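Q: build the 3D model from these lines:
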Amino acid sequence: MKLKKSHIIPLILLSGLLIAKPVFAEDNVSQDDHPMGYYIKQEQEALLAQKNLPAPQTQVAPATPEEDESENTVTPTQTLPSSAIHVRMLSTAAPMLNSNTSSLPRRDAVDISSYQNWMNQADFYALRSAGVKTIVVKLTEGENYTNPYAKTQINMAKTAGLTIATYHFVSDPTRIQYEAAYYAKTAKTLGLSSNTVIIEDAEAPSTAYNWTNVSIVFKNTMASHGFHNIRYYTSQSWITSGVINTSTLGAKNMWVAQYPPGTPSTYAAMWKNSNTINSAYGAWQYTSEMRFKGGTANLLNNDLDTSIDYNNIFGAPSQNLQDVYRLYNANTGEHFYTLNFAEKTNLQNVGWRYEGIGWLSSSTGSPVYRVYNPNAKGGDHYYTMSKYEAQQLVSKGWRWDNNGGAAFYSNGSKNLYVAYNPNASSGSHNYTTNSYEQDNLLRLGWKYGAVAWKVN
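A: The predicted structure follows:
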């Protein structure tokens, strides 16, 4: 089913600066697949269409820092008169912005969904060259929709060396725990690590519910599934009018959408004011119409949502943690572990089976070395914290990986177990954080059940 843009009647006013601008090249947006900012942009269009009319009553949800984070229900809130919200409407439409404009805020993050299915690998490389650090990919909406392009988009972004964050578009706030559970399940199915930044897109036109409590339930549900790096996307007006309480959720966890008119040159005071206000939050989405120049034809001809990340909210809290990819070669029996996404992809392309994130590795701590035996059937790798042991193996014909530098570092609170298969000529060592897997291998005759090093 399709939802016409002209049929959207927003239910809450944006406070502050409002402008009218087109949303998408498409006239229709699927009812179960809304891109980020969809209702916020529709809201602005509707306000300008009604600029000579008094503002309607707006339902908001005042929240206080004392709210109980164990709350798992969502309750309606009272209606406040529209006079409680200050609105200033401008007839000036926001023009397409040019990424080469030096006076614009930084272009730290771009968010995408199924509507950016036109993007190819060259586009992601070009975005990185233009200064973009993070791609925020829509994974899910409601309890049934999954972005069919998410896996490909994530892989292309990672191949380009970009950080990945993901978001869920909240459809029904009364069923947020089920929506969040669906989001978590999808993230795990796609092989995303527990370190991934998870974002709640709170903008669906229903302010009759306490969106602060909705967000708390979202956070608690995601945490129960192992995801703890939670952020919240919403309009600046929802924060200003009390629909979402930043004292409870944390101002630096907020990703705020507000679009000044024109450019920083033509409306300098307005852009400066918006930047000053929104820098109190974690990130600011300041346009949905960025054209990236000097890149690809795709980026020159298509608009992208673009944001400045003031406080690195799209990166994991511990930037020194990296995903370790685990792969298996069915022909040799070897498991291989790497931080390099391109290496992981290349091995998959030649027949290795990807088994997910093995663990999170720190970029500091005690070094772990990796050496390679070219004489073993299909090759074999060995990992050790002892540089002397690694040097002894190299003297016997093994080869250094990573030019003799550390492949990983031991630093964390979680045990990484190693087991040795004395009957294997290749792939004789297995590394896992799963104690059940370790115990099962030992029952099958594997030896040397010990802690190899510490991980996260």
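Q: when you work out contacts or count neighbours from here on, use the C-alpha atoms and nothing else.
A: Fine.
Q: measure residue 207 to residue 288 for me?
A: The spacing between residue 207 and residue 288, counted by CA to CA, to the nearest Å, is 23 Å.
Q: shouldn't residue 281 be within a helix?
A: No: assigned with DSSP: H, G, I helix; E, B strand; the rest coil, residue 281 falls outside any helix and is coil.
Q: what is the neighbour count of it?
A: 21 (other CA atoms under 10 Å).
Q: over to the one 5 residues further on?
A: Taking other CA under 10 Å as the neighbour definition, residue 286 ends up with a count of 24.
Q: ok, and the closest non-adjacent residue to it?
A: residue 259 (4.8 Å; CA to CA, 6 or more residues apart in numbering).
Q: helix, strand, or coil at the one you found?
A: The three-state label for residue 259, taken from three-state DSSP, comes out as coil.
Q: mind checking how far stretch 430-447 is from the chain centre?
A: Put simply, stretch 430-447 sits 33 Å off its chain's centre (CA atoms, centre = their mean, to the nearest Å).
Q: ugh, wrong one, I meant stretch 111-129
A: The answer for stretch 111-129 is 15 Å, by CA atoms, centre = their mean.
Q: got it, and stretch 98-110?
A: In this view, stretch 98-110 has its centroid 20 Å away from the chain centroid, taken as CA atoms, centre = their mean.
Q: which residue would you name as the spatial centre of the protein?
A: residue 165 (1.1 Å; CA atoms, centre = their mean).
Q: how near is that residue to residue 137?
A: Using CA to CA, we find residue 165 at a distance of 6 Å from residue 137.
Q: for the comparison step, fold the sequence that follows:
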Amino acid sequence: MPVHRSGSTKSRRSRFAAAGTLLAALSLLIALPGASNAAGGSPAGPARGTATMGMGVVAHDGQGGLPIGTRAVQTEGVDVASYQGNVAWATLWNSGVKWAYTKATEGTYYTNPYFAQQYNGSYNVGMIRGAYHFATPDTTSGAVQANYFVDHGGGWSRDGKTLPGVLDIEWNPYGAQCYGKTAAQMVAWIRDFVNTYKARTGRDAVIYTATSWWKDCTGNNAGFATTNPLWVARYSSAVGELPAGWGFYTIWQYTSSGPTVGDHNHFNGALDRVQALANG
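A: Model prediction:
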């Protein structure tokens, strides 16, 4: 006679029910914001506001050696953001750094909490300094972000110590590298920003970018070279190809691993040329 194992059947049903409950809980967990990190999944990416100048350069363009000797005179500078905290400006000055740019804003939702120490501290040791804005073209218009930048530290005055503001336009650390825009839309967004910045300050903004990003996301547009100084990012022994239209760079960010502050730059000229840019 067959033996009826009711206890075994109930046990299997209990295990199936428990497995279903566990799967439902895992589905809910994965659906929660940031939960994939907690569950050991892929990272959700950096938090809004934490973007810094050149943070995507190594991942997209790689990293080579430091610049080799050049016949042209170069003036050393740095760029800083909140992750550096209170910067040792006297140490940098004594090492030969003569100018600095500080992140002021990002989008229309972030201001650098260390801006005063960094922007005023560099000025107080004798540096010529300026401010930069990390663009997020997928959040608000170029004009809105330019106004936000000017209103939160990105202004300019002809005091001989203040450089024009910088539009930092590069890979999107929070999503699609071109911020979901076509090349034509990106060019229009940049034009909106720089036109508004000039209307507010009287100065043409410096454009910071990388050649590969500029090619991918603006179609290698050549329409800004006659008005906007170029700050190009390339971590190698030579600056390499420049974006279309620019025959030379004004600033070259050549490393993110320098002493004291990681991001180091060459200004393409002697200190009097840095002062000339400051004076407009």
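Q: returning to that earlier point: okay, residue 207 and residue 288 of the first structure: which has more neighbours?
A: Legend: neighbour count by other CA under 10 Å for residue 207 of the first structure and residue 288, higher for residue 288 (27 against 22).
Q: helix/strand/coil for the equivalent of residue 143 of the second structure over in the first structure?
A: Residue pairing (TM-score structural alignment): residue 143 of the second structure is matched to residue 177 of the first structure. Following three-state DSSP, residue 177 of the first structure is assigned to helix.
Q: with adjacent residues omitted, what lies nearest to residue 312 of the first structure?
A: residue 282 is the one closest to residue 312 of the first structure (CA to CA, 6+ apart), at 7.3 Å.
Q: list the contacts for that neighbour?
A: By CA atoms under 8 Å, 6 or more residues apart in numbering, the residues touching residue 282 of the first structure are 251, 252, 253, 254, 255, 256, 309, 310, 311, 312, 313.
Q: residue in the second structure matching it?
A: Residue correspondence to the second structure (TM-score structural alignment): residue 282 of the first structure is matched to residue 250.
Q: distance of that match relative to residue 275 of the second structure?
A: 13 Å.
Q: equivalent analysis for residue 42 of the second structure, please.
A: Counting by CA to CA - residue 42 of the second structure and residue 275 of the second structure are separated by 46 Å.
Q: okay, those two: which has more neighbours?
A: Counted by other CA under 10 Å, residue 42 of the second structure and residue 275 do not tie: residue 275 has more neighbours, with 17 against 11.
Q: please name every helix or strand in contact with the host helix or strand of the more buried one.
A: Secondary-structure assignment from DSSP states H and E places residue 275 of the second structure in helix 271-279. Contacts defined by 3 or more CA pairs under 8 Å, 6 or more residues apart in numbering; DSSP states H and E place helix 271-279 of the second structure against strand 128-134.
Q: in the first structure, what stretch matches the strand it packs on?
A: Strand 128-134 of the second structure corresponds to residues 163-169 of the first structure when matched by TM-score structural alignment.
Q: and residue 212 of the second structure, what does it touch?
A: Contacts of residue 212 of the second structure by CA under 8 Å, 6+ apart are residue 61.
Q: which SSE is the alignment partner in the first structure of it in?
A: Structural correspondence for residue 212 of the second structure with respect to the first structure (TM-score structural alignment): residue 237. For residue 237 of the first structure, the host element (DSSP H and E) is helix 236-240.
Q: so how much does the next helix or strand after that helix differ from the second structure once superposed?
A: As assigned by DSSP H and E, the chain's next helix or strand after helix 236-240 of the first structure is helix 246-249. Mean deviation of helix 246-249 of the first structure from its aligned counterpart in the second structure after superposition (mean CA distance after the TM-score superposition for the first structure): 3.6 Å.
Q: which elements pack onto helix 246-249 of the first structure?
A: helix 211-224.
Q: and the helix it packs on, what's buried?
A: For helix 211-224 of the first structure, a neighbour-count test (16 or more other CA atoms under 10 Å) marks 211-223 as buried.
Q: likewise for stretch 240-254 of the first structure?
A: Buried residues in stretch 240-254 of the first structure, counting neighbours by 16+ other CA under 10 Å, are found at 240-246, 248-249, 251-254.
Q: quick one: the helices in the first structure?
A: Using DSSP state H, the helices of the first structure run over 38-49, 121-129, 150-159, 176-189, 211-224, 236-240, 246-249, 268-278, 297-301, 341-349, 387-395, 435-443.
Q: and residue 368 of the first structure, which of these is closest to it?
A: helix 387-395 (8.2 Å; CA to CA).
Q: which part of the second structure lines up with that closest one?
A: Under the alignment (TM-score structural alignment), helix 387-395 of the first structure falls on nothing in the second structure.
Q: now tell me what touches that helix from outside.
A: The contact list for helix 387-395 of the first structure, computed with CA under 8 Å, 6+ apart, reads 369, 370, 371, 384, 399, 400.
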